[in-house]
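[1] quick check, what structure comes out for this input:
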Amino acid sequence: MQIRPADSDDQDGIGAMVAKRVRWMKAQGLPVSTRVAEAMAEQAGDEAVPNWVLLDDGKIVGCTSIYTESPPWAFTEEEQAVPALFLASTWTVPNNRRLGWTLALWTLDHAVRKGHREVRRGTFAPALVRYYTDVQGWSILRQVERRGKTCTFLARAAEERPDLGVLN
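    Next up is the predicted model:
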């Protein structure tokens, strides 16, 4: 597998991959907007949104956005001063290969290589909070009310992952 920055040529692949995930989520009874596939695809190549794609044999199987700043409405000034990456909008093709975990592990390694001390993420989904903490080892920082919903923010120390087997 390979991870690289997304470019405008990736729009169709990202859109198709996210649309597959959206269909899977709907079949599982999970709430999701059908517009998300188009929105994620439109971000490919947008310099304001740092998108990355995960490729398997040249085919897009995942994407994520990785910011160098964390949302100011969720983190204190002191926390903002800590060099960290913020992992957002991760989408993967539905399968049993744990591709989202692959993207998260790669981000932990990428953070170290870029001089960051931690990686942060947030979610509005309680099931994802349990998965991130129980399975992936993230720690809960806090919960913040935002637009009538509760967002849980998590963090994990950046760490080298030479065993990952994903090329940059």
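[2] contacts, neighbours, all on C-alpha from now
    Noted.
[3] how about the strands in this protein?
    Assigned by DSSP state E, the strands in the chain fall at 2-5, 51-56, 59-67, 84-92, 118-123, 139-146, 149-157.
[4] export those as CSV, with columns for mean neighbour count and distance to residue 104.
    Below are the strands of the chain laid out as CSV (neighbours: other Cα atoms under 10 Å; distance: least, Cα to Cα, whole Å):
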stretch, mean neighbour count, distance to residue 104
strand 2-5, 16, 12
strand 51-56, 22, 11
strand 59-67, 23, 9
strand 84-92, 22, 8
strand 118-123, 23, 9
strand 139-146, 15, 14
strand 149-157, 18, 10
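[5] ends of stretch 113-122, what's the gap?
    22 Å (Cα to Cα, to the nearest Å).
[6] tell me how far it is from the chain's mean position?
    Put simply, stretch 113-122 sits 12 Å off its chain's centre (Cα atoms, centre = their mean, to the nearest Å).
[7] residue 18: which of the strands of the chain is closest?
    Ranking the strands of the chain by proximity to residue 18 (Cα to Cα) places strand 84-92 first, at 6.2 Å.
[8] next up, for comparison:
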Amino acid sequence: MYVMRPATGADVPAYAALIRDRAAWMVRRGLEGGEELPDRADQIAARAADDHTPVWAMTDAEGRLIGCTSLYEETPHWGWTDTERAEPALFLATTFTDPAHRAERPGALIAWWALGHAARMDKEWVRRGCGHLGLVHYYRDVQGFELVHTTERHGHPAYLLARKAEELADLPIRSTINA
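    Take a look at the predicted model:
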């Protein structure tokens, strides 16, 4: 059983280490994006201590950090229409998981947990974006998200995906808060 809870400043060192482990795993496999992550790990992990950034931590039964993600209550303005942005949604971003737990699919579990979390908050959608086609295929084929828009952000392709919020049964994950 995994637990999803709001991240805290105490999670920052483990979160930074998790990002570095993930980056090394990505580089070993020739996956895009891993090369620049070690230089950004401390900056990304510091968001867990920022009360203005909604970072969530996934821990195992012993309390070890398995993954982190950010879950924003506003859809970003870039790439989404005004009508879409007006719909109640959560925006899932900056998800990192421990590659040692890859077989358990913690990234998918986090995304599926977010669907139920959004439904409990009376949101209609969970949205996310990424910059690599490999992630688009994973988010679509494994996690059930639909590609909605392709745009450009900071001179690079950005792929925007969405899935209807819903409670999924029998996930091996619980939340420390009701919403």
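[9] mean distance between the lengthiest helix in structure 1 and structure 2 after superposition?
    Assignment by DSSP state H gives helix 11-27 as the longest helix of structure 1. Comparison of helix 11-27 of structure 1 with structure 2 after fitting gives an average deviation of 0.9 Å (mean Cα distance after the TM-score superposition for structure 1).
[10] quick revisit: which among the strands of structure 1 is found nearest to residue 168 of structure 1?
    Residue 168 of structure 1 lies closest to strand 2-5 among the strands of structure 1, at 5.2 Å (Cα to Cα).
[11] can you check which part of structure 2 the closest one sits on?
    Using TM-score structural alignment, strand 2-5 of structure 1 lines up with residues 3-6 of structure 2.
[12] the matching stretch vs structure 1, mean deviation?
    With mean Cα distance after the TM-score superposition for structure 1, stretch 3-6 of structure 2 departs from structure 1 by a mean of 0.3 Å once superposed.
[13] how far off centre is that stretch?
    Put simply, stretch 3-6 of structure 2 sits 13 Å off its chain's centre (Cα atoms, centre = their mean).
[14] same check on stretch 45-52 of structure 1?
    13 Å.
[15] quick revisit: compare the strands of structure 1 and give me the one nearest residue 165 of structure 1.
    Closest approach to residue 165 of structure 1 among those is made by strand 2-5 (8.6 Å; Cα to Cα).
[16] for the most centrally placed residue in structure 1, which non-adjacent residue is spatially closest?
    Geometric centre of structure 1, nearest residue: residue 90, 3.2 Å, by Cα atoms, centre = their mean. The shortest distance from residue 90 of structure 1 to any non-neighbouring residue, by Cα to Cα, 6 or more residues apart in numbering, is to residue 64 (4.1 Å).
[17] the one you found -> structure 2?
    Alignment note: residue 64 of structure 1 maps to residue 69 in structure 2; criterion TM-score structural alignment.
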